[in-house]
Structure formats: C-alpha cells, structure tokens
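[1] Could you look at this predicted model? Sequence included:
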Amino acid sequence: MKEKKLRSQEWYGRKGKDGFIYRSWMKNQGLPHHLFEGEKPVIGICNTYSELTPCNAHFRELAEAVKRGVWEAGGFPLEFPVMSLGECSIKPTAMLFRNLASMDVEESIRANPMDGVILLCGCDKTTPSLVMGAASVNLPTMVVSGGPMLAGWFKGKKIGTSDVWRFAEQYKKGELSEEEFVAAEAAMSRSRGHCAPMGTASSMAAMVEALGLALPDNATIPAADSRRKVLAHMAGMRIVEMVKEDLKMTDILTRKAFENAIMVNAAIGGSTNFILHLLAIARRIGVELDIEDFDKFSANIPLIANIQPSGEHFVEDLFYAGGMPAVMKEIQNILHRDLITVNGKTIGENIADAACYNRDLIGTLEKPFKPESGIAVLKGNLCPNGAVLKPSAATPSLLQHRGQAVVFEDIDDYKRRIDDPELDVTPESVLVLKNVGPKGYPGMPEVGNMALPAKILAQGISDMVRISDGRMSGTGFGTVVLHVSPESAIGGNLALVRNGDWVTLDVPNRSLMLEVSEEELEERRTSFKSMNLGYDRGYVNLFIQNVNQAHEGVDFDFLVGASGPEVKRDSH
C-alpha cells in the first residue's frame, strides 16, 4: 500500500518559489534541509506555557521532553504558543475565554504545516480549549497534562485548594488570624503543577485519560515528579507513530469513549465543570451527547477514589496508590474496554495489569468510600433544560430539602448583602443567585458555591442549599445546584424567583421545583427586563451574541461540528 503523503509536505514539499519561501525562513533557526524532505512527520507542540498561568509555568521543560521523544522517533518537532488561561488570576473568568482559546488552537493547527499534535495543557480551561480546537481539525493528537502539584502542609496537616473555602470561613469567624491565613497561603502551593485535589484541572486530566487521548498515568503523576517528563518523552515518541498509522481523534473519540469518561468522572468524584467541557468536545467532534447522559452513565457508580473535595486525600496520593488505571480497573466490568487509545492499545489492555497499592485511596464497587457519586441532573420548573449537583460533595441531609428563597439579583448584590446582620435568612433558607450564567455575567463564573452568611456561620452551620446559573470550582463542595438552564439573563424561570418563594430540592427524584403556579410565573414574566451588560464591541460582545446555554456546553453556535484539516490556497 502506498504511504500517505505527509500533510506538512503541502508546505515544505513544494517546488519553485512557494517551497523556497516556506523552507528558507524556517532555516534561519539553523534547521538543515533534509528535515523538510518529507520523511520526518512534523509534530506541532501546542504549548499553553505562561508565567501568568502558574499551573502551566513549567511547560517549557515539558515541551523539551516532548521534543526529545519526537526526535528519537524520527519526527520533526515544532513548538507553537496559544492563548493560556490562568484560572486563578484571569478576569472576569477563564470560562469567558475558553472558546476564544479553542479558536486560537483550531486555526493555529489548521493554518500551519503539521502532521500530528501534542497538546500541553494543565490549568482548568486549557485542557478543554485545546481538545475542542484540535477536535475541529482532527489530526493525530495526544494530550500531555502538566500534572498536579504536591500537597501543601500547614500545622502538621496536608492541605490543598479545597481548604481555601475552609480557611476563608475560619478567618471570617475569627478562628484563624491574619498571620495564620498568610502562612497557609504560602504553604498551600508548594510546587509546580495544578491544584492538588480532584478539582477541574485534575478532572480534565482524568477525562482525557479515560477518553483515550492520553497515555496511562497522565492524570496523576505529580508535576514535580521526574516521571512526568518521562511521560512527555514517551508521548513525543508515540505521536510520530500515530501519524504513520493515521490514528486521528475521530478514531478515538467515539460515543462509547464519552460514556467511559462520564463513568470514570463519577468514580473519582470529578468536577461539575466536566459536564460543560465534555459536551462541548462531543459537539466539536460530532458525537451526540446530552446532559441526561451524565446522570444515566454515572447513576450507579459510587465514589471509588478517596480524593478531595469528595474524599480525604490528594491526586498525588492517588498516583502512589495506582493512579487512574487502578481506579478504572475497579469499574472495568462496566467500562467499554475494547476502545482504541493513543498508545495503540485498548482501554482493557491499558488497565489489565493495574494494581491498587492502598485501599485507603482506592475502594471497590462493593466497598466504595461513598455510595453517591457522579452528577445528578435535575429537572423542574426552575430548570426546564436541566441543572446539576454533585452528590458526593453535598450534605446528605440536604439532598431532600424545602426552604424559602433568599434572592441575590447578581454577584454584586450578593457581596453587598450576604454578611448584613439584617439579612432575613435561616439555616433552612435556600440561597438563590441570579445572572451569573453564560450570558449574564458574562462567562459563567465559579461563584455558585456561595460563602454562607456570617450570621449562619456563627451558628456552627457549614452548609446550606445554594442555587445559581453559574459554576463552582472543582475544588468546591456543598449542597450546590449549578448550571440552571435556561439562565436568568435570558428570562429563564430563575429570573422570576422572589424572596420568600418556597423551593423544593429532591435529588433522589432528580427534581428542582419553584412552588409558584404557572399563572403567577407568566404574570411575573411580563415585568422581566433583560440586563444591559454594556458590551457592544469586541470578543465579549461576540461571546454574548453567540454562546450556547449550559446544557449545550457553553460553546459558540458557529463552532459546533468539525470541519477537517484541509489546506486551501496559498498566499504567495
């Protein structure tokens, strides 16, 4: 069989003026002519390195490890930068720019001479944005994650990002001094890497491993561990073989692969943000997936990995206990094990020899750490298109609850009034936050796990039912209903909730109801006025005009569906 011509040769294999131009300027980097003669696949290393993205600040070194692997396997590595999204500092929220970064990735890959791609990503939105963009081009592609940071230590105990919420409450109540608060701040982020618990970053790394887009152990090797560089080196070697095999993303990202990812996310108590990102990826690659699938395929899967925020330990510890292969082996009988992955082996082959080395970290289906895990998808008149809640991070006694609404019209209203001693709130109240959805903020920020009112914390209460059309950090916890769709900013029923309305949450029956008649809701709707957000130009205006709702993945309507890697006309 005739070997397929390398895509990069559409550039470097040209004769005459065009080939001269494509090759000559590249040679100013000291690259010899034989690299352009068509025998070595060009591997693009898509790098989200940035000092403004601390989780990814070690990616220069990781890229060098990938390059060593590519060279060893006979490839030609070329690194290129794309927009980097630093969750901890970017304003107003990294989610606002996920789609922009995905466009950067898609067009960078499509427009440049590469035959295969390594995606270097770590911080929360960098993984989905890179995978979304690459999926729209569909070349042989592999993900190398940056890895979790080592757990911090404070007052003799391990700490991680989930402890931020606890420290904030203790500081608010005067149980932690200013000096202790600053000391904890310095102690928490003690190494390179992304968040130490099973937050969104690690959930995304687990997602790509479960999908088959990354090598085994990609999700859990700590960033500071030398084995992270070894994995990057091996990925560099393997991507060259993937190009020769023409193993593309569509070969790996099948409907069953997405089902596997949902089941694995349940077993690890992964982030609720996982839903938005997996939906967006599925729509880019052309796989039918809807919000009900997240409930259907995780409903009977308990918490297998004892990792914060749903459990007790950290992702670093999970690696030492056997990593994702060991977790997946515990649920192997319900996984689709015959699916191909980037290393050329099936899921079943990749986990066949996996072993658990610590039963305090990895449980079994018969003896899990918590019976409830996964994602509960709620429906009702408050969320006709769905809302989500993570049972493993919630208070069991609040999973069935009826209370009166305490309403905050937007995040600024919440910040002004939440600690007001006159706030009419009790532990039985339901906190409702409006206008923090995809369009309403805009960008759907991680404010859904609202800090409790000071007067409630003073009573020793640590959890209340909270409802919003926003998101929650993957490191957060509590009885928090998120992603209410349609959002309040476009006139969803959440916009019509008033102080004192009775709200009923029934997670076992997957219901969220506002105890207001349809007639009354219609009457209230006549006085609804959409917010004027004041954005009439630029990217934010584009976002508001074109973004889909939460149950659709919050992608742009014009980006849904792949369009392939074809090279069109030259400019020369």
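    The structure has been received and is ready for your questions. Residues are numbered from 1 along each chain as shown.
[2] Only C-alpha atoms from now on, for both contacts and neighbour counts.
    Noted.
[3] Pull up the gap between Leu303 and Ser102, please.
    Per C-alpha to C-alpha, to the nearest Å, Leu303 is found 32 Å from Ser102.
[4] actually Thr426, not the one I wrote
    Counting by C-alpha to C-alpha, the gap from Thr426 to Ser102 is 43 Å.
[5] Compare those two (neighbour count), which wins?
    Just comparing Thr426 and Ser102: by other C-alpha atoms under 10 Å the higher neighbour count belongs to Ser102, 27 against 15.
[6] which element is that one on?
    Counting by DSSP states H and E, the element that carries Ser102 is helix 95-111.
[7] Need the contact partners of the next helix or strand after that helix.
    Heading C-terminal from helix 95-111, the first helix or strand you meet, by DSSP H and E, is strand 116-121. Strand 116-121 is contacted by residues 41-48, 56, 59, 63, 127, 130-131, 139-146, 235-236, 239-240, 242-243 when judged by C-alpha atoms under 8 Å, 6 or more residues apart in numbering.
[8] Check it against this one:
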Amino acid sequence: MTADRRSSQWYAGTDRNAYIHRAWMRRGLPSHAFDGRPHIAIANTASDLTPCNSHLDEVAESVKQGIWEAGGVPMNLPVVSLGETLVRPTAMLWRNMAAMATEEMLRANPIDGVVLLGGCDKTIPSLLMAAASVDLPAVVLPGGPMLTGTFRGVPLGCGTDVWRLSEEVRAGTLSEQAFLRSESSMIRSRGHCNTMGTASTMACVAEALGTTVPGLAGTPAPDSRLLEGAHETGRLAVELVERDLRPSALLTRGSFLNAIVALAAVGGSTNAVVHLLAIAGRLGVELSLDDFDRTGAGVPLLVDLQPAGRHLMEDFHRAGGLLAALREVRDLLDPDALTVTGRPLADHLDEARIWDETVIRPRDQPLQEAAGIAVLYGDLAPSGAVIKPAAASPELMRHRGRALVFDSIEDMHARIDDPDLDVDASSVLVLRGCGPKGYPGMPEVANLPLPAKLLERGVRDMVRICDGRMSGTAYGTVVLHVAPEAAAGGPLGLVRTGDPIVLDVEARRLDLDIPPEDLARRQPSEAMREAFAAPSRGWERLYVDHVMQANRGADLDFLVGSSGDAVARESH
C-alpha cells in the first residue's frame, strides 16, 4: 500500500486494524485492490424519491468502469438526496444537512478522491459544499436534463409551463381537463428539468467553476454521451488523486467570477446566488452579493432558453452547449482559472462553436445586452435583494405601487383569489416570513400567483417582493432573497398594506416611501410573528438557531470554512 495514500491509513500494515479493514472489504475485491490503488467514492444521490436523479445508479456503473480502467477502486457511497418536487416544506431546508452528512462520510471513510454525482437542484450544491469542506480531490458529474416533451404539438418546458398553464386555468383560458392531460407529456424521460432552472443552472455553474469534464454539463440524461462522459469522469477522478488536485487549489476567486459570467450568459437561476456564496464560504474564498452585480450585471444574455427565452436544454446541447456560449464572452473570463483537467477553462473554448444561432446567440446579437443578476439595496433591503432582469417585464423594472402585504404563505393562499381583494395591476405584492429562519428553509414561493381577478383581466405580471426564493424555472418581476428577512428583524416585517413601494432596478434601489420616523415607530405585525417557524427539536431547531441570511448563502454559521480530510481517532 502506498504510504502517502489516504486510504493507506486504513488498509496498510499487518496489525489487527488493517486486517479488519481489508477483510471486511474483501467481498469480491481482489487482493491488489489494497496495493496502493486510489480508492474513489462515488457520492451518489440516486433515489426513487428524487425523480430527477432516479437514473444515477446506471450512470454510476459507467463511472466505476472508468475508475477501474484508470487503476482505481470505485466505491458507491449513497448520500442524502433531495427531490425538489416532493420533500416538504422545502428542499432548501436540508441542503446544509446533506452537505454536512456528505462531508462527514467522505472524511470518515477510507477514500482518496470522490466523484460527485448529482442532478436535482440541491444535490450538486450540497455535494460541492461537502467537497469544499473535506477538501479531497473531487469532480462533479451532472445527471443531465430530460428530453423535450410536447403537448398538442407544442414543446413543454418542465416547471416553466407548469406555472404558465396553471395560471391559464385560474384565468379561465384553459380547462382543468386539458391542464391535467398535459401532465403525462410534461416529463418525457429520465433527467432533471429541461429548462434553465436551478438543476441545469448548477450543472453549468459547476462546469464554469472548473469542477466537471469540460463540455459535459447539459448532456441530456438519456443520451449515450452522458455514459461516455461518466466513464471519462471516473478516469479523471483517479488522475486528480495522482496529481493531488484538491478543491482548495482548484477553486479560486477567478473560478467563482467565471461562474457568475456563465450564470448571466445562460440566463440562469437566482438560486445559484445562494449556492455559490455558500460554496465560497466553505473554501474561504472572498465572494459577496455585490460580486454578482459587478461581474455579471453587464454580461449579455446569449442563450434563448425558458424561462428567459423560448428553447429547452436539448436544444442548448445540440446548439453547442455552455462552452459555445462562454466562447462568446471569453474576454470576460479569468484566463487563469483552472479546471479538473489541469488546464484553464479558457483553453477549452478554442474548438467550441455555435451550431444554431437561434438557440445560442452570437455576442453581437444578444437577447439582452445586460441581463445578469441585479442586486438591490434600500429601505426594504439593507443587506441586499436580487432580481433577475432576464425573466422580468421591462415596463415594471421601474415602478411605484401600493403594497399588498401577506403575512405568511397560508395568508396568501387564503386571500389571493378573493374577489373583494383591494388590488390592481399597479399594486406591489409583498410576501414575508419566507426567509431562512422564518419558514424555515427559504421556500420557492417568491413568484407568488397573481390575483385571479387580475388574471381574468389579462394581467400576467406584477412586481412581487419576498424574503424567500423562487424556482429557477419561474419568471416574472420578482424581487427575492430580501435580507435581512422579516424573521430576522428586517424592515420587510414593518411594511403595511397601502404603503408606497418604489422599485428602480437601474438605480439598484428598493425603497419604502414613508418618513423614516414613521417606520421607526412601527412594530412587526402579530399575525406575521405567529406564523414564524418555532421548532423545538431536531434539524429544524439546529437550522433556525444557526442559519445565516441569504446574502451569506444561507449556510449554517458553524459550517463556514473547511475542516480538511484528517480523521482524529482510530476506531479499533
């Protein structure tokens, strides 16, 4: 056994402990599996209850083949899997738990490197947070988007068209029967959402960070090339161990700025903001909310994908994928930021080409000139809030309207379709109590439904403000991640129905137009406070006590920073 191999701490030697470790693993493994070969974990988020990741066991088999071929020993390691569509109250409540559990299992076991196999929204972020914390050589393998389904001859965007069609039902322009018939067409194949939602965004972000095989992100889940890429990823994991290339050396500030450029160019999900901030926090990389505005706001939107555009991920892959889009903004990238290949990301762009300019636009023909995440400050967001201009209505980017306040998600559901609701198209819908502490877990509710009475009149967008998140597949003029949240004493908790609110995205402002002395005299509403989460035990209690605000990535305060891969004590 190679003495400097981490796994040799378990397997090398002739004493009782080494005997036990080897003997219990000798269930088909040959003796030469312990002769110094790198042991590679496959952190596998496959689960039937995470439908978007249900195919990952098959993908893991190709990873194993690549690891064996390169001289390593593969070890399947099932880890916490979070299915965005099923878990309640919200998958984000357990992102930090999944990251912490994966970190501890990677540290506790005799492995030298890891393949991070994820797909659905929170799985890739939690895996990257874990890898950053334990700092073992790691490579990401995204599970890929589903193929495009159609209904009545029209392509369906997973997620995005759910929101659109459900609003049409509420507006009376689509029958409930037709809506339900579309259900079996929405999910055509294995894989995650086929829009540029959070899952697709985080796959692209992982590639822009340099943590995947370049060109692999966005490969459709049923495409044979995903299995080819999985085999290559397995080989690469062994090479990373041999080169001792760890996340702490690979992921620099330049890597994160490249990810922000990619996020803007593809019109990616706002959820990437909290995930990137959390990953950077685990590494000690300096990254703030303002970096998303400074680096990304002026980047042109080049990818015409739902929800910001028309096409879907299968089209994006066919048109050239992420590398083709990044080649158009190469001058905005850090030329020295490395990838897991050992070469800079920029070096992998030479052969990239756009094969369909209706899907990926050339730099001089963007969908929008400047469409990256905008960061707002003001009376209502002292620590910041974000808006995605690419998914918003241009005419609402500068707006003044009367607040209509909902004290909780339940309050919103109870009143939003009330025909007597005092609301018009110029109103600003405010939903609070949905931040990291308040709900808890910061659910995807910021794109709250429009009042039925306005939908019936043809209104399809309004300014909405929330301390929660929204799905990456959603759209609209939505200000979200407001910090501090209402449950942390933020001024959003003091807004009253009828207060004038001013949104000015160009000026980066979100303000409450009332005298400061009037605001200072106010107390938070009792209904809002009664709706806040107050868990007495378990993970929710730990989460509420220690979660940081959205502008800090909503990680737990005691998980910031890396603990490394050392195990303090022997088990026998």
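    Looks like it arrived, so ask away. Since the structure is predicted, the reported quantities are computational estimates derived from the model, not experimental observations.
[9] now the helix holding Ser102 of structure 1: which residue numbers in structure 2?
    Per TM-score structural alignment, the counterpart of helix 95-111 of structure 1 in structure 2 is residues 92-108.
[10] What are the buried residues along that stretch?
    92-107 (16 or more other C-alpha atoms under 10 Å).
[11] now, which of those sits nearest Gly441 of structure 2?
    Nearest to Gly441 of structure 2 among the buried residues of stretch 92-108 of structure 2: Leu93, at 4.0 Å, using C-alpha to C-alpha.
[12] just the strands in structure 2 please.
    For structure 2, strands defined by DSSP state E occupy the ranges 39-44, 73-78, 113-118, 138-142, 149-151, 154-156, 374-378, 381-387, 398-406, 428-431, 463-466, 478-483, 500-504, 509-512.
[13] Find the one among those strands with the highest mean neighbour count.
    Ranked by mean neighbour count under mean count of other C-alpha atoms under 10 Å, those are led by strand 138-142, which reaches a mean of 32.
[14] Could you list every helix and strand in contact with that strand?
    strand 113-118, helix 123-134, helix 224-243 (3 or more C-alpha pairs under 8 Å, 6 or more residues apart in numbering; DSSP states H and E).
[15] what about the second one, distance to the chain center?
    Counting by C-alpha atoms, centre = their mean, to the nearest Å, helix 123-134 of structure 2 is centred 12 Å from the centre of its parent chain.
[16] how big is the offset of it relative to structure 1?
    With mean C-alpha distance after the TM-score superposition for structure 1, helix 123-134 of structure 2 departs from structure 1 by a mean of 0.5 Å once superposed.
[17] Show me what Arg469 of structure 2 lines up with in structure 1.
    By TM-score structural alignment, Arg469 of structure 2 lines up with Arg471.
[18] Any idea how many residues pack against its match?
    A total of 27 residues lie near Arg471 of structure 1 under the criterion other C-alpha under 10 Å.
[19] swap in the one 3 residues further on?
    Counted by other C-alpha under 10 Å, the residues lying close to Gly474 of structure 1 total 27.
[20] pretty sure it is touching Asn273, no?
    Yes: between Gly474 of structure 1 and Asn273 there is a contact at 6.8 Å, judged by C-alpha atoms under 8 Å.
[21] overlap in contacts of those two?
    Contacts common to Gly474 of structure 1 and Asn273, judged by C-alpha under 8 Å, 6+ apart, are Thr200.
[22] Endpoints of stretch 304-324 of structure 2, how far apart?
    With C-alpha to C-alpha, one end of stretch 304-324 of structure 2 sits 13 Å from the other.
[23] Where does it end up in structure 1?
    The aligned range for stretch 304-324 of structure 2 is 306-326, by TM-score structural alignment.
[24] Can you tell me how far the residue in structure 1 that Phe34 of structure 2 lines up against is from Glu87 of structure 1?
    Superposed on structure 1 with TM-score structural alignment, Phe34 of structure 2 falls opposite Phe36. Relative to Glu87 of structure 1, Phe36 of structure 1 is positioned 39 Å away (C-alpha to C-alpha).
[25] picking that back up, enumerate every residue touching the match of Arg469 of structure 2.
    Counting by C-alpha under 8 Å, 6+ apart, Arg471 of structure 1 makes contact with Thr272, Asn273, Gly437, Met444, Pro445, Glu446, Val447, Gly448, Asn449, Leu482, His483.
[26] and if we set it to 6 Å?
    Pro445, Glu446, Gly448, Leu482 (C-alpha atoms under 6 Å, 6 or more residues apart in numbering).
[27] Apart from its neighbours in sequence, what residue is nearest the aligned partner of the last one in structure 2?
    Taking TM-score structural alignment for the superposition, Leu482 of structure 1 sits opposite Leu480 in structure 2. Taking C-alpha to C-alpha, 6 or more residues apart in numbering, and ignoring the residues beside it in sequence, Leu480 of structure 2 has Cys466 as its nearest neighbour in space, at 4.9 Å.
[28] Structure 1: which residue goes with Leu216 of structure 2?
    By TM-score structural alignment, Leu216 of structure 2 lines up with Asn218.
[29] what number of residues lie near its match?
    Neighbours of Asn218 of structure 1 (other C-alpha under 10 Å): 28.
[30] And the one 10 residues further on, by the same measure?
    For Arg228 of structure 1, the neighbour count with other C-alpha under 10 Å is 23.
[31] how about it, what's its match in structure 2?
    Arg228 of structure 1 maps onto Leu226 in structure 2, by TM-score structural alignment.
[32] In space, what's closest to that match - neighbours in sequence excluded?
    In space, and not counting its chain neighbours, Leu226 of structure 2 is closest to Thr219: 6.0 Å by C-alpha to C-alpha, 6+ apart.
[33] right, and the one you found touches Gly144 too?
    Yes: with contacts defined as C-alpha atoms under 6 Å, Thr219 of structure 2 counts as touching Gly144 at a distance of 5.4 Å.
[34] Look at these two and report which has more neighbours.
    Higher neighbour count among Thr219 of structure 2 and Gly144: Gly144, with 32 against 27, using other C-alpha under 10 Å.
[35] Show me what that one aligns to in structure 1.
    Looks like Gly144 of structure 2 aligns to Gly147 there (TM-score structural alignment).
[36] ok, how many other residues are close to the nearest residue to that match once chain neighbours are set aside?
    Of all residues not flanking Gly147 of structure 1 in the chain, Ala223 sits nearest, at 4.3 Å (C-alpha to C-alpha, 6+ apart). The tally of other residues near Ala223 of structure 1 (other C-alpha under 10 Å) stands at 26.
[37] try Ala566 of structure 2
    By other C-alpha under 10 Å, the residues close to Ala566 of structure 2 number 11.
[38] Find the nearest non-adjacent residue to it, please.
    Arg107 is the one closest to Ala566 of structure 2 (C-alpha to C-alpha, 6+ apart), at 6.9 Å.
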